[in-house]
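J.: I would like the atomic coordinates for the input below:
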Amino acid sequence: MSQATVYIWFRQDLRVSDNQALHAAAKMARQQQLPLKAVYIETPLQWQQHDVGTRQLDFIQRHLNCLQQSLAALGVELELWHCDDFNGVQQLWQSRMQQHDIAAIFAGREPELNELRRDQALIEAGLPLNLTDEHCILAPGTVVNQNGEMYRVFTPFFKRWREIASAQQFQPVKAPVPLGPALSVAEPISFSVATGDSELWRAGEGEAKQLLQQFVANHAADYKQQRDFPALDGTSSLSPYLAIGVISPRQCLATLLAQFPEALVDDTSPGRCWLSELVWREFYRHLLQAYPNLSMGANFNPLGAQIAWRDDQQAFDAWCEGRTGYPIVDAAMRQLNRTGWMHNRLRMITASFLTKHLLIDWHRGERWFRRQLLDGDLAANNGGWQWSAGTGCDAQPYFRIFNPMTQSEKFDPDASFIRKYVPEVRDWPLKQIHHPESRVNGHLFAVSDYPTPIVDHSAARERALDRLSVLKKAN
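T.: The predicted model follows:
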């Protein structure tokens, strides 16, 4: 058998800096004078089962090629392995062990249930798998209440999270020094399945770092005032990079604290609002590990199973395609379908509209988002959809129903975002754009390519209050 090899297995951590698994693997390889190899395993059937979008697959593929170049500069070869789904991963590693002695496998832990089960099966089979916590700043299970239980409400979780974090130092780990001479890259990495188009987003670890630094320096202080307005460039746009691990949450926190060192302890800090968004991401990931059935589509609130959702394919298709007759909803859905991304305020508006105005099961919306989103992430997507539907942890109450007209007036006051994505209404008077229901009564703009509202807001609201009242016991 050949010389033992140390492996770094990349998953949702496609970066060389602040990668604790890579750091540990390189350290072991250097100390024991062993070769280090990197691997990424494509699992097309698993991607399909998990509704991973083709745009995100393209983004991953582009970043694997960036990673391949970065690793080659460190003297490390990146291999692409293939098996259909997670069921074949164990056999893949065991067959590799029969050919080559494996000293250790290092990888970043993932919080989703199938991923946890995959890793546990490898460990039980005797594979030398060493897991590091990469995906959160504070590992799931470390932020608990006095009874040792996971928090069910964000505000006390955020308070406790800050208490723990403020006692720690967050210094991201640097990229390893080269382990050998630079390697040449023979051919680019290419998946065996078709991918979409993610070219609207720049690829590369350096690009993600630059985006982070520019946001913190120029926009983080105004984030609270600007984050809800989709026409403004007021958000970080880092979620696609965080979702696949091109940048780490610890790098985000360290950069924020370098600019606003008081953010963890001072409620008035200009950096506090964006900090809370980073911790919301952590909250949903901690929940996923504390309540594994969330990964399997369970309602966090069991009473959600009693909701009599409507099975209306026509209405669902209109929502998916941006043809509901409510311009703010349609502009948001068209932004998603065109770019693979949607502003967070609009995610709340569109999710509320599907689940409460159309009374369509949140699972269907969650799945559509997952297939379209460049920043697709089970924890955040599930958490956001259950929050909107009223079935989740710390969810908005079932009786809180977003009015798309007032949301439109408040967050796109001059309709510049709407006009960009719904050109059919570009020449309409502002009031008409924000209040499309006035068309139903008839006079102006009765003839238009743009559809009349698919549902009356007041009637839909009453229907939702009736159907969703089964959640009342929990509230």
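J.: could you use CA atoms for every contact and neighbour count after this?
T.: Noted.
J.: and the contacts of stretch 429-441?
T.: Residues external to stretch 429-441 that are found in contact with it (C-alpha atoms under 8 Å, 6 or more residues apart in numbering): 325-328, 405-406, 408-409, 414-415, 425, 445-446, 452-453, 456.
J.: most neighbours among those, please name it.
T.: Pro327 (31 neighbours; other C-alpha atoms under 10 Å).
J.: what's near enough to touch it?
T.: So Pro327 contacts Ile418, Val422, Val425, Ile433, His434, Pro436 (C-alpha under 8 Å, 6+ apart).
J.: let me know the closest of those to Lys356.
T.: Of all the contacts of Pro327, Lys356 sits closest to Pro436, with 18.2 Å by C-alpha to C-alpha.
J.: please generate a structure for the following sequence too, so the two can be compared:
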Amino acid sequence: MNKQLIWLRSDLRLHDNTALAAAAERGPTVAVYLITPEQWRAHGDAPCKVDFWLRNLRSLSQALDELNIALLIRHAATWDQAPQTLVQLCKELSIDSVHANDEYGIHESRRDAAVAKALEAENISFHRYLDQLLFQPGSILTKTGTYFQVFSQFRKVCYARLHTALPRLVATPKPQATLAVKSDLIPEHISGFAAPSEHLRTLWPAGEDEALRRLEQFADEHISDYKNERDFPAKPGTSQLSAYLAAGVVSPRQCLHTALQSNQGEFESGDIGAITWINELLWREFYKHILVGYPRVSRHRAFRPETEAVPWRNAPEDLAAWQEARTGLPIIDAAMRQLLETGWMHNRLRMVVAMFLTKNLLIDWREGERFFMRHLIDGDLAANNGGWQWSSSTGTDSAPYFRIFSPLSQSEKFDADGHFIKHWLPHLATLNKKEVHNPATAGGLFGAADYPRPIVDLKKSRERALAAFRSLPSRNMG
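T.: Model (predicted):
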């Protein structure tokens, strides 16, 4: 039998792994993962994310060992070295075919095209599979054959497809005969990426068992309340699965099937919580399709070209205050503290802090996008870019430019008693539930005199943002 190589990327799991199942079906299989630190640095990947992926690799290596599949580690500073590194490995092991699950950024596509070409020159076949999405990009199109730019229309076509062709879960490979190839040790850390705190690691245990436990627990205990609870950051209303989805420790198919199971197989009727959560899976899908259909978003360009002319402010002191959680607005500072300490931020707050940066401070969304990637354990190009461009009114199906969240009203609405704020800003714990949202109104005698005053006037800065967007030469801002 001819030997197969599965090249693992953002699919660090044994179960429901399309490329792994296909490789194992064709013959004796070996797995490889490329450690590419310079590439990770170029993409701004967070140290806590790199650590999380390494921890998941260790867990996966143990699971693969039980199937007699060795996991090899190869080092290549950047993806430019991937073709040569993989060809060399294939020659060493007499590999017949390489299998990989598709990835969708512009750099990923170029890397895979170069790998395919190099392997073909050595008569080694390269097979790629749909795995991290429910639908092949290019298969969900408008009547004129273009990629959707509006989520609700995209979702409608997805629903029609799900009715007729629900993506199936892929079988897990069975143990194979032992090969004379030993697994490599997974590095504990990578030079240049600081180790996260033990507290952060404890929040995000590695491995498929943990990902599936979270999925099952969410479906059993929280999914029905998801629509009503998901916007309240002090409540356990979300699935906490985003880091596992980004690393491919759990698949969107597994998430979809679990959600459907909790709602008698329905995704348009029945449990409103399950329906809302499935919609979030489809938002994730939508942003990945956007990466393929409109590659400029992979190049740090605005989806809406006219918004490239927004007169963003160069305001390093304001940017630093936002980054360091000292804006004087408790909901913003608490959210940023959550990000800095846990590698994660509640989704409602991601929108609130993004609008504050891009509208109230009128700072370029790319500064925020970059900062998030450098700190998020669930950093994902499509979702992060999509969220930032939505909030800044530069993206597809984005918030209209005149829709600007007030941090104070968001705080009062979604953290009414100030529980979230007081957890992350304990020096505000003595304030009552009215003052905690805006300590400046309480004067300097409230026991938190060291808390800064707001760095910006919300009303005036809102007017400034509206004027900036109205001044754009060709305005089609929704």
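J.: may I ask which of the contacts of Pro327 of structure 1 has the most neighbours?
T.: Neighbour-wise, the contacts of Pro327 of structure 1 (other C-alpha under 10 Å) top out at Ile418, 27 neighbours.
J.: just checking, that one touches Ala331?
T.: Yes - judged on C-alpha atoms under 8 Å, Ile418 of structure 1 makes contact with Ala331 at a distance of 5.3 Å.
J.: now the contacts of Pro327 of structure 1 as a markdown table including distance to Val177 of structure 1 and secondary structure?
T.: Below are the contacts of Pro327 of structure 1 laid out as a markdown table (distance: C-alpha to C-alpha, whole Å; DSSP: H, G, I helix; E, B strand; the rest coil):
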| residue | distance to Val177 of structure 1 | secondary structure |
| --- | --- | --- |
| Ile418 | 49 | helix |
| Val422 | 51 | coil |
| Val425 | 56 | helix |
| Ile433 | 57 | helix |
| His434 | 56 | helix |
| Pro436 | 60 | helix |
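J.: of all the contacts of stretch 429-441 of structure 1, which two lie farthest apart?
T.: Farthest pair in those, by C-alpha to C-alpha: Asp414 and Asp456, 23.5 Å.
J.: contacts only, for the aligned residue in structure 1 for Leu162 of structure 2.
T.: Superposed on structure 1 with TM-score structural alignment, Leu162 of structure 2 falls opposite Ala165. Neighbour list for Ala165 of structure 1: Leu138, Leu264 [criterion: C-alpha under 8 Å, 6+ apart].
J.: ok, which stretches of the stretch 351-478 of structure 2 are helices?
T.: 365-373, 381-391, 407-414, 419-424, 458-470 (DSSP state H, counting those that start in this stretch).
J.: show me the strands in structure 2, by range?
T.: 3-8, 29-35, 71-75, 95-101, 125-129 (DSSP state E).
J.: what's the fourth one in contact with?
T.: Strand 95-101 of structure 2 is touched from outside by 2-9, 11, 18-20, 22-23, 90, 124-132, with contacts defined as C-alpha under 8 Å, 6+ apart.
J.: what about it, how far off from structure 1?
T.: Aligned to structure 1 and superposed, strand 95-101 of structure 2 gives a mean residue distance of 0.6 Å (mean C-alpha distance after the TM-score superposition for structure 1).
J.: quick one: that strand aligns where in structure 1?
T.: Residue span in structure 1 matched to strand 95-101 of structure 2, by TM-score structural alignment: 102-108.
J.: give the buried residues for the matching stretch.
T.: For stretch 102-108 of structure 1, burial by neighbour count (16 or more other C-alpha atoms under 10 Å) applies to Ile102, Ala103, Ala104, Ile105, Phe106, Ala107, Gly108.
J.: any chance of the residues you listed in TSV with distance to Glu199 of structure 1 as columns?
T.: Below are those laid out as TSV (distance: C-alpha to C-alpha, whole Å):
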residue	distance to Glu199 of structure 1
Ile102	38
Ala103	39
Ala104	36
Ile105	33
Phe106	31
Ala107	28
Gly108	27
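J.: list the contacts for the most centrally placed residue in structure 1?
T.: The residue lying closest to the centre of structure 1 (C-alpha atoms, centre = their mean) is Asp377, at 3.4 Å. Going by C-alpha under 8 Å, 6+ apart, Asp377 of structure 1 touches Ala243, Arg370.
J.: counterpart of it over in structure 2?
T.: Under the alignment (TM-score structural alignment), Asp377 of structure 1 pairs with Asp380 of structure 2.
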